[in-house]
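Chemist: Sequence first, then the predicted structure, then my questions.
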Amino acid sequence: MLSNLIDAHVRCLENLKTIAPDLKRTGALLLQCLLSGGKLLICGNGGSASDAQHFAAEIVGRFEKERRAYPAVALSTDTSILTAVGNDYGYDEVFARQVDGLGRAGDLLMGISTSGNSPNVIRAVKRAGSLGVKTVGLLGNDGGALKGLVDQAIVVDSATTARIQEAHIFILHYWAGQIEDGLPRNPGVQL
């Protein structure tokens, strides 16, 4: 059983080589957003919400290199906003309403969805587009509805949620490293 899971994991990650140019281009898009003074807004549900938090922490905090903080917000973390918007407007609006309040032209919204069909992520992406906020989808399966809605879609070719999530965190780490390599350093700052 363990050996089969490891083999499936390795195959899923090996498949990422086929989309390497898209991964690099998307990382450059994220970096450009930050260098231009924009912020990253990141949303997803369940494990994808955890990935959104994880990635935001690596942008605001750091990944592997010391540098100044950059703006990134996981839209799944404020329980008061989530419950108020969910109660007053419905759960499908919990991310879109935050995009309304936080998103500006020059920002970038990343929607993470293993199915590509999360209604609240779809609404957030549509709202972002109406505000001039660029959009990236980190998706799985066939990309779902989000694949055709985002400016840049990254689709992990797997139908297994666990393998998709494992690939997503690998991709997010790749982007965090790519971003850090392109950001200015803080000379003299030590860990």
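Modeler: Cool, got the structure.

Chemist: Going by C-alpha atoms from here, please, whenever you check contacts or count neighbours.
Modeler: Fine.

Chemist: The spatially most central residue of the chain: helix or strand, and which one exactly?
Modeler: Centrality entry for the chain: nearest residue to the mean C-alpha point is residue 110, 4.1 Å, by Cα atoms, centre = their mean. Using DSSP states H and E, residue 110 falls within strand 108-113.

Chemist: tell me the strands in this structure, going along the chain?
Modeler: Here the chain has its strands, by DSSP state E, at 40-43, 72-74, 108-113, 134-140, 152-156.

Chemist: The lengthiest helix in the chain packs against which elements?
Modeler: Of all segments of type helix in the chain, defined using DSSP state H, the longest is helix 161-182. Helices and strands touching helix 161-182, by 3 or more Cα pairs under 8 Å, 6 or more residues apart in numbering; DSSP states H and E, are helix 2-15, helix 20-35, helix 47-60, strand 134-140, strand 152-156.

Chemist: quick one: contacts of the second one?
Modeler: Looking back up the chat, that one is helix 20-35. With Cα atoms under 8 Å, 6 or more residues apart in numbering as the test, helix 20-35 has contacts from 39-40, 70-71, 106-108, 136, 152, 154, 171, 175, 178-179, 182-183.

Chemist: what inclination does that helix have with respect to strand 108-113?
Modeler: Going by axes from the mean of the first three to the mean of the last three Cα atoms, to 10 degrees, helix 20-35 is angled at 140 degrees with respect to strand 108-113.

Chemist: Could you figure out how far helix 20-35 is turned away from strand 134-140?
Modeler: Here helix 20-35 runs at 140 degrees with respect to strand 134-140, directions being taken by the same axes, to 10 degrees.

Chemist: in helix 20-35, what counts as buried?
Modeler: For helix 20-35, the neighbour count (16 or more other Cα atoms under 10 Å) marks 22, 23, 26, 27, 28, 29, 30, 31, 32, 33, 34 as buried.

Chemist: wait, which of these is closest to residue 60?
Modeler: Nearest to residue 60 among those, counting by Cα to Cα, is residue 34 at 10.9 Å.

Chemist: Structure two is appended below for comparative analysis:
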Amino acid sequence: MSSTPEKGPAMLGAYLNPAEYLQRCAKEFEKLDLQQTSDLANSIYQAWQDGRFVFICGNGGSGSNASHLCEDLGKSTLDPADFTNDDAKRLKVLSLTDNTPYILAWGNDEGFDRVFVEQLKNLASPGDVLIAISGSGNSANIVNAVEWANKHNLETWGITGYQGGTLQEIGQHNLHVPLDDMGMVESIHLMLFHWILNDVYARINSVGRYAGQTQSEAA
């Protein structure tokens, strides 16, 4: 008979066997507001249409998800036939987690809380999109970036778990996984990001559910 922790950080795999763990994960899918996922795909597709930048940031596992989502959106929204087509319109996307020297300079000299917002000050323009990922919703460097982005007319998304934290309160839009297990939250985030990639790819390339539609009709 499995048990779950009453106190402390939840690590469900420490209490559940593989089958139970996956069953619990499946139950969490049923709790999601999937309109949030569709809306994030809409925002990214609109940024592609408008030629706006999509910036992504996160720490730890969420930082890895930020890099993963950036790589997917940057390369895999293209039809492979367009890889060498310089006229093909591409999504402008950048993960703020990957500029290591810049992050270390600001973190060492001025504090880690500023490593993302200072990059936005150099790179972002009104109308760009910021996707900020924080399982707890309370990471100071994430909150700082979103607060600045809100003040400078970017579209902001908070990607959260647990209770959503400050990020859920200040993000203009949210994608929330209401679960107190960081690993499972990050896994569900990544699964949803993969659906978003597929959806944006289908719209850009008029395939799948969007076959026969113009790119304007797919918006």
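Modeler: Looks like it came in fine. These figures come from a predicted structure and were not determined experimentally.

Chemist: Quick TM-score on the pair, please.
Modeler: Scored against TM-score structural alignment, normalised by the length of structure 1, the superposed chains reach a TM-score of 0.90; 183 aligned residues with a Cα RMSD of 1.5 Å.

Chemist: so which of the strands of structure 1 comes closest to residue 64 of structure 1?
Modeler: Comparing those by Cα to Cα, strand 72-74 comes nearest, at 16.7 Å.

Chemist: And that closest one, what does it pack against?
Modeler: Against strand 72-74 of structure 1 (3+ Cα pairs under 8 Å, 6+ apart) you get strand 40-43, helix 47-60.

Chemist: who wins for proximity to residue 96 of structure 1 among the ones you listed?
Modeler: strand 40-43 (9.7 Å).

Chemist: counterpart of the closest one in structure 2, which residues?
Modeler: Under TM-score structural alignment, the counterpart of strand 40-43 of structure 1 in structure 2 spans residues 54-57.

Chemist: quick revisit: let me have the strands of structure 1 in a markdown table, adding distance to residue 1 of structure 1 as columns.
Modeler: A markdown table is the format used below for the strands of structure 1 (distance: least, Cα to Cα, whole Å):
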| stretch | distance to residue 1 of structure 1 |
| --- | --- |
| strand 40-43 | 33 |
| strand 72-74 | 35 |
| strand 108-113 | 27 |
| strand 134-140 | 23 |
| strand 152-156 | 23 |
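
Chemist: For residue 3 of structure 1, which of those is the nearest?
Modeler: strand 152-156 (21.4 Å).

Chemist: can you name the residues of structure 2 that that closest one overlays?
Modeler: Strand 152-156 of structure 1 lines up with residues 173-177 of structure 2 when matched by TM-score structural alignment.

Chemist: How far off centre is the matching stretch?
Modeler: On the basis of Cα atoms, centre = their mean, to the nearest Å, stretch 173-177 of structure 2 sits 10 Å off its chain's mean C-alpha point.

Chemist: And for stretch 33-49 of structure 1?
Modeler: For stretch 33-49 of structure 1, the distance to the chain centre is 5 Å (Cα atoms, centre = their mean).

Chemist: residues of it that come out buried?
Modeler: Buried residues in stretch 33-49 of structure 1 (16+ other Cα under 10 Å): 33, 34, 38, 39, 40, 41, 42, 43, 44, 45, 48, 49.

Chemist: distance of the fifth one from residue 80 of structure 1?
Modeler: If I follow you right, that is residue 40 of structure 1. 21 Å (Cα to Cα, to the nearest Å).

Chemist: And for the third one?
Modeler: According to Cα to Cα, residue 38 of structure 1 and residue 80 of structure 1 sit 25 Å apart.

Chemist: if we can go back for a sec, now distance to residue 102 of structure 1 too, for the helices and strands packed on strand 72-74 of structure 1, in a markdown table please.
Modeler: Shown next, in a markdown table, are these (distance: least, Cα to Cα, whole Å):
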| stretch | distance to residue 102 of structure 1 |
| --- | --- |
| strand 40-43 | 8 |
| helix 47-60 | 15 |
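
Chemist: quick one: which of the ones you listed is nearest residue 125 of structure 1?
Modeler: strand 40-43 (9.7 Å).

Chemist: Remind me what that closest one packs against, helices and strands.
Modeler: Under the contact criterion of 3+ Cα pairs under 8 Å, 6+ apart, strand 40-43 of structure 1 touches helix 20-35, helix 47-60, strand 72-74, strand 108-113.

Chemist: and the ones you listed as a markdown table, adding distance to residue 91 of structure 1?
Modeler: Output for those, formatted as a markdown table (distance: least, Cα to Cα, whole Å):
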| stretch | distance to residue 91 of structure 1 |
| --- | --- |
| helix 20-35 | 27 |
| helix 47-60 | 14 |
| strand 72-74 | 16 |
| strand 108-113 | 16 |
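
Chemist: I'd like to know which of the ones you listed is closest to residue 127 of structure 1.
Modeler: That would be, of these and by Cα to Cα, strand 108-113, which comes in at 10.0 Å.

Chemist: so where is that closest one in structure 2?
Modeler: Counting by TM-score structural alignment, strand 108-113 of structure 1 sits on residues 129-134 of structure 2.

Chemist: how much does the matching stretch stray from structure 1?
Modeler: Taking mean Cα distance after the TM-score superposition for structure 1, the mean distance separating stretch 129-134 of structure 2 from the aligned residues in structure 1 is 0.4 Å.
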